[in-house]
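Engineer: sequence? don't have it. structure:
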């Protein structure tokens, strides 16, 4: 299972995205299409355009301002059958 996690880094008085943020942005912009949403939009389901794999975008630290850093996870078959 692929698990990409964004981090928030406070540097020079500014909060910036770090960790896997650039790869998450790239996948969302170029390779994934949204096919579902739940939890008021806090969890979204995507399909990879090339290989058909399913990915979930969520915010595991949702108590933070703005929902916190993002996490993008490639789902295995067991996760896909229970996604709602």
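Structural biologist: Nice, I can see it. The model shown is predicted, which means the values in this text are computed figures rather than measured ones.
Engineer: all contacts plus neighbour counts: C-alpha atoms, from now on.
Structural biologist: Noted.
Engineer: which residue sits closest to residue 36, ignoring its sequence neighbours?
Structural biologist: Distance criterion C-alpha to C-alpha, 6 or more residues apart in numbering; nearest residue to residue 36, sequence neighbours excluded, is residue 45 at 4.8 Å.
Engineer: alright, now check it against this:
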């Protein structure tokens, strides 16, 4: 598993693998969990509680963890995507 985010990456999408017992997390889903728990710096949560803002320590880029398949249980697998600083300020300032 790649434990950092490379400069060429701008979106990391997790997925599920169908198994005999249902579904399990794919390698990218596990990587997103690792990155958000051990690598990225958590900065803010949006008003809905479904989007979380992070900053990458290697290059300072802002990343949002969100769940693009909202129709699925728990929002489906997570995705990390780069977000511009001005968009992050607008989306994550609660005042």
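Structural biologist: Done, it's in. All figures in this text were calculated on a predicted structure; none of them were measured in a lab.
Engineer: what's the TM-score here?
Structural biologist: Scored against TM-score structural alignment, normalised by the length of the first structure, the superposed chains reach a TM-score of 0.80; 84 aligned residues with a C-alpha RMSD of 2.0 Å.
Engineer: contacting residues around stretch 32-39 of the second structure?
Structural biologist: Contacts to stretch 32-39 of the second structure, defined as C-alpha atoms under 8 Å, 6 or more residues apart in numbering, come from residues 3, 4, 12, 14, 42, 54, 56, 57, 78, 79, 80.
Engineer: repeat the analysis, applying 10 Å as the threshold.
Structural biologist: 1-5, 12-14, 28-29, 31, 40-42, 52-58, 63, 65, 77-80 (C-alpha atoms under 10 Å, 6 or more residues apart in numbering).
Engineer: mind listing what's buried in that stretch?
Structural biologist: Across stretch 32-39 of the second structure, burial judged by 16 or more other C-alpha atoms under 10 Å covers 32, 34, 35, 36, 39.
Engineer: among the residues you listed, which are in helices?
Structural biologist: 32, 34 (DSSP state H).
Engineer: closest to residue 72 of the second structure out of the buried residues of stretch 32-39 of the second structure?
Structural biologist: residue 32 (18.2 Å; C-alpha to C-alpha).
Engineer: what is the equivalent residue in the first structure for the closest one?
Structural biologist: Using TM-score structural alignment, the equivalent of residue 32 of the second structure in the first structure is residue 24.
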